[in-house]
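Enquirer: Dropping a prediction and its sequence here:
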Amino acid sequence: MAEERDSAETLVSEIHKKITDAFEVFDHEFNKTVDIREIGTIIRSLGCFPSEGELHDIIAEVEEEEPTGYIHFEKFLPVMTKVLMERKFRPIPEHLLIQAFEVLDQQKKGYLEPEELKKHLTQEGEPFTQEEMEEMFSAALDPDKNVIFYKDFVSMMTIEET
């Protein structure tokens, strides 16, 4: 029983260190606060990938009653600790992402045209912004063929689960 408690305390301690390190990167004033616009980046750097709606829920939970535009570390730490302990917002596995692209690739060509993909990603579901589309195309678009070979793109963009 004591070993389990020590193990849990070690895990929590490691998670707190990860969160602290990530938060401090964006704490430019060294005053235990970060700009609210950086929270998504901090959360993603910790291996969590919430949707925009889920990110807004997290921000609402850690934001001050009177919004200041800044998030305080002491409010962020317990919420983010819980998220990491529960392994919430894990990345989508590579095979599921490929399946999603295959649904869009009805002719089974192995690639998608940029305009075709842009239509799906900006008009359905949680729409991408123009900036997000440009960023994705800069990484996904094959410069020679001007198409997205989605299997290559997915394997480049996914990380192995540890």
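Expert: Yep, that arrived. The structure presented is a predicted model; accordingly, all values stated were derived computationally and were not measured.
Enquirer: CA atoms for contacts and neighbours, from now on please.
Expert: Fine.
Enquirer: Tell me which residue is most central in the protein.
Expert: F49 (2.8 Å; CA atoms, centre = their mean).
Enquirer: The structure to be compared is supplied as follows:
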Amino acid sequence: MADKSNAESIIAETQKRISNAFDVFDHESNKTVDVREIGTIIRSLGCFPSEAELHDIIAELEDEEPTGFVRYEKFLPTMTKILLERKFRPITEDLLLQAFEVLDQQKKGHLEPEELAKYLTQEGEPFTQEEIDEMLSAAVDPDKNVILYKEFVSMMTFDDTR
């Protein structure tokens, strides 16, 4: 019986986290959020789906007739399942660091902003200019005008202690 009680407690705590995150973006207090905020809400809960996966989640959440809004009663069960199944977990700090080291072919310990921007637009799922600008504003060392990626990686990794 203790296992059932523990499971119920975990579900209740998970749903409280989801509710709190959803409420931040429910600007009209009508249990709906703008569909464009769904990715932000999901990421705030420690899940990091690709853009394609996010698109699939949104398609599942929107009613048969997309209105541009997602209702809480649709979001809660879907997000509860995602969190309990530990889907879309963040990449580890070590793996992210390895990725930067692959890009740093001269083993300088840093990347030039233009170099990273090129990789982000020409390889894989391309970043938008706005995403690149936002990332570079956080990543570029203002004194050296380079990306000291070891520092950047430790700053941007998610502490997954849940």
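Expert: Now that the structure is in, tell me what you want to look at. Since the structure is predicted, the reported quantities are computational estimates derived from the model, not experimental observations.
Enquirer: Report the TM-score for the pair.
Expert: For this chain pair, the superposition-based TM-score is 0.97 by TM-score structural alignment, normalised by the length of structure 1; 161 aligned residues with a CA RMSD of 0.7 Å.
Enquirer: Kindly tell me how buried the closest residue in space to the residue nearest to the centre of structure 1 that isn't next to it in sequence is, as a neighbour count.
Expert: Sequence neighbours aside, F89 is the residue nearest to F49 of structure 1 in space, at 5.0 Å (criterion: CA to CA, 6 or more residues apart in numbering). F89 of structure 1: 17 surrounding residues under other CA atoms under 10 Å.
Enquirer: Would you confirm that F89 of structure 1 contacts E52?
Expert: No: using CA atoms under 8 Å, F89 of structure 1 is not in contact with E52, being 11.5 Å away.
Enquirer: Quick check: neighbours shared by the two?
Expert: Shared contacts of F89 of structure 1 and E52 (CA atoms under 8 Å, 6 or more residues apart in numbering): none.
Enquirer: centre of the chain versus the lengthiest helix in structure 1, how much separation?
Expert: The longest helix of structure 1 (DSSP state H) is helix 2-26. In terms of CA atoms, centre = their mean, to the nearest Å, the centre of helix 2-26 of structure 1 is found 20 Å from the chain centre.
Enquirer: buried stuff in it?
Expert: Neighbour-count burial for helix 2-26 of structure 1, with 16 or more other CA atoms under 10 Å as criterion, is recorded at V12, I15, H16, I19, A22, F23, E24, F26.
Enquirer: Can you spell out which helices and strands pack onto that helix?
Expert: When contacts are defined as 3 or more CA pairs under 8 Å, 6 or more residues apart in numbering; DSSP states H and E, helix 2-26 of structure 1 packs onto strand 33-35, helix 39-45, helix 73-85.
Enquirer: If I take it and helix 73-85, what angle do their directions form?
Expert: 130 degrees (axes from the mean of the first three to the mean of the last three CA atoms, to 10 degrees).
Enquirer: for the residue nearest to the centre of structure 1, what are its contacts?
Expert: So F49 of structure 1 contacts I43, F89, R90, P91 (CA under 8 Å, 6+ apart).
Enquirer: change it to 10 Å
Expert: By CA atoms under 10 Å, 6 or more residues apart in numbering, the contact list for F49 of structure 1 reads G40, T41, I43, L55, K88, F89, R90, P91, I92.
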